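In: Here is my input; please provide its structure:
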Amino acid sequence: MNEIREAPHADLLNAAIELFGRSGFEGASTRAIASACDKPMSAITYHFGGKQGLYLACARHIAEILGERIQPVVEGIDALNALSATREEIEAALIPLVEAGVAIVTDPRLDTVAMFMLREQAAPTEAFDLLYERVMCPLLTSIAGLLAAAANPPIEPERARVLAIMLMGQILMFRTCRATTMRFSEWEEIGADQKRQLVGAARVHLSAILHSLSSGEHA
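Out: Reported below is the predicted structural model:
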């Protein structure tokens, strides 16, 4: 993984994230992980207590990587007084989320992170609980709160949560279903122009959701 974040034992963590992502927990051996970063196997036991400890350390490392990108967006959302905010202010607070989401799902340095997380989505372990509590839940909670605040008449919390998932899902599609999205879009790569198109499309959908909620069309 060509990651931009430094961390203690980052070489072991990055090698482990890649191999766990490609082969799963059972398929990735500690011997292969240590060999991939030219470390002795004893380093895994010494620093992480064993394979399970290394796996959870990988999840924490991923949470920190994504948290550094997402936290400023969440803080911007949470700083808004949702109860008194206008629809335009709510939309302005959520646009950085759209932009950050597109940047994350199209960053090739996060390819191995994505593989690790997709395995946890398919077969959740203790690592999923860690990723959910530190990254996904705070983000979705903030989004759902703003969507609920925009609704007139009010909507149930469950509906706000579903809308938040749908808003994020349209962006995540370009990571979780990369082969399909690339082929159907007739793209060979996702460069600057393609990223602008993704942000633009997501902003259109965000605006449509907020218009529906604030105008009463959702009732």
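In: drop to CA atoms for contacts and neighbour counts, all remaining ones
Out: Fine.
In: Could you measure from residue 114 over to residue 131?
Out: 12 Å (Cα to Cα, to the nearest Å).
In: How about residue 28?
Out: Counting by Cα to Cα, the gap from residue 28 to residue 131 is 20 Å.
In: again, but for residue 38
Out: Residue 38 is 28 Å from residue 131, by Cα to Cα.
In: Not counting its neighbours along the chain, what's nearest residue 163?
Out: Once flanking residues are discounted, residue 163 sits nearest to residue 144: 7.1 Å by Cα to Cα, 6 or more residues apart in numbering.
In: got it, and residue 189?
Out: residue 182 (7.6 Å).
In: packing partners for the helix or strand hosting residue 149?
Out: Applying DSSP states H and E as the criterion places residue 149 in helix 137-150. Under the contact criterion of 3 or more Cα pairs under 8 Å, 6 or more residues apart in numbering; DSSP states H and E, helix 137-150 touches helix 51-79, helix 87-105, helix 157-176, helix 192-215.
In: Compute the inter-axis angle for it and helix 192-215.
Out: Angle of helix 137-150 versus helix 192-215, following axes from the mean of the first three to the mean of the last three Cα atoms, to 10 degrees, is 50 degrees.
In: what angle sits between helix 137-150 and helix 87-105?
Out: Interaxial angle, helix 137-150 versus helix 87-105 (the same axes, to 10 degrees): 150 degrees.
In: Alongside the first, I'd like the structure of this one:
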Amino acid sequence: MPPHDTPAGPSARSRLVQAALRLFAEKGYEAAGTREIAEAAGANISAIRYYFGDKAGLYRAAFTEPMADLPARLNRERYAELPLAAALGQLFRDFLEPLKRGEDFRLVMKLHIREMIEPTGAWRHEIDAEIKPHHDALAMLLRRHLGTACPDTDIHRLAFAIMGMAVHFYAGQEIVAAIQPEILMDPAAIDILAERLSGYALSMITGEARRLAAQQQHAGG
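Out: Next up, the predicted model:
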């Protein structure tokens, strides 16, 4: 049996990942020691080498695994088949789904923010696996709606601005909780938030379409 595993209850590996998530999020990679993590997990320090190879391997597991059991959140073909309003609604519902995980996700987000401040290189995987596919899916929708004449830089500006609305609720969870906790109170509230963000995004896209039309009219006149 692996180090400190028991027939019942969470495995030593899962306890180590959870303890590492909490301590890395609170202290950062350098300050959180492997012995401290092992003690918090109720596991032998040798279990870290057994399961993860080293501290860096444990960090990668803590950074990526806690949300790994979520269903696949992105289906770009599905968005392409929907009208713009429906596609935006689905995109925001998919993007905000992890917020329904409560405390676990709060720790994941805290660790991700710390990674921005004290980078270890773990963000590269997150960008490639999650952030860029969402951005690309939205950019595809915008190109389809606004037309290929729209400069690519403008498409990306608009995509970043739209998704920035949702990202704020990730990075600013504690701020939202302090000012208006009802917004993220439960899964139903998060679904309402996705619906509202979809409406706001439609207004932004409508405004950009008007700007482009005026620009083209001016150029033609």
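In: How close are the two chains, by TM-score?
Out: The TM-score (TM-score structural alignment, normalised by the length of the first structure) is 0.78; 202 aligned residues with a Cα RMSD of 2.8 Å.
In: re the thing from before, could I get the helices and strands packed on helix 137-150 of the first structure as CSV with mean neighbour count?
Out: Shown next, in CSV, are these (neighbours: other Cα atoms under 10 Å):
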stretch, mean neighbour count
helix 51-79, 18
helix 87-105, 19
helix 157-176, 17
helix 192-215, 16
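In: Can you lay out the ones you listed as CSV showing distance to residue 34 of the first structure?
Out: Output for these, formatted as CSV (distance: least, Cα to Cα, whole Å):
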stretch, distance to residue 34 of the first structure
helix 51-79, 11
helix 87-105, 28
helix 157-176, 28
helix 192-215, 36
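In: Name the nearest residue to the counterpart of residue 145 of the second structure in the first structure, ignoring sequence neighbours.
Out: With TM-score structural alignment defining the correspondence, residue 145 of the second structure maps onto residue 150 in the first structure. Closest residue to residue 150 of the first structure apart from its sequence neighbours, by Cα to Cα, 6+ apart: residue 214 at 5.5 Å.
In: coming back round to it: go ahead and list the helix or strand containing the residue nearest to residue 189 of the first structure.
Out: Going by DSSP H and E, residue 182 of the first structure is part of helix 178-185.
In: other SSEs contacting that helix?
Out: Judged by 3+ Cα pairs under 8 Å, 6+ apart, helix 178-185 of the first structure is in contact with helix 157-176.
In: who touches the helix it packs on?
Out: Helix 157-176 of the first structure is contacted from outside by 98, 101-102, 105-106, 114, 118, 140-141, 143-145, 147-148, 181-182, 198, 202, 205-206, using Cα atoms under 8 Å, 6 or more residues apart in numbering.
In: same thing but at 7 Å, please
Out: 101-102, 105, 140, 143-144, 147-148, 181 (Cα atoms under 7 Å, 6 or more residues apart in numbering).
In: swap in stretch 183-190 of the first structure?
Out: By Cα under 7 Å, 6+ apart, stretch 183-190 of the first structure touches 106, 182.
In: distance between that stretch and the chain's centre?
Out: 21 Å (Cα atoms, centre = their mean, to the nearest Å).
In: ok, back up a step: which member of the contacts of helix 157-176 of the first structure is positioned nearest residue 75 of the first structure?
Out: residue 143 (11.4 Å; Cα to Cα).
In: For that closest one, which residues are in contact?
Out: residue 164 are the contacts of residue 143 of the first structure under Cα under 7 Å, 6+ apart.
In: Now do residue 156 of the second structure against residue 96 of the second structure, distance only.
Out: 20 Å.
In: do the same with residue 203 of the second structure
Out: Distance from residue 203 of the second structure to residue 96 of the second structure, by Cα to Cα: 20 Å.
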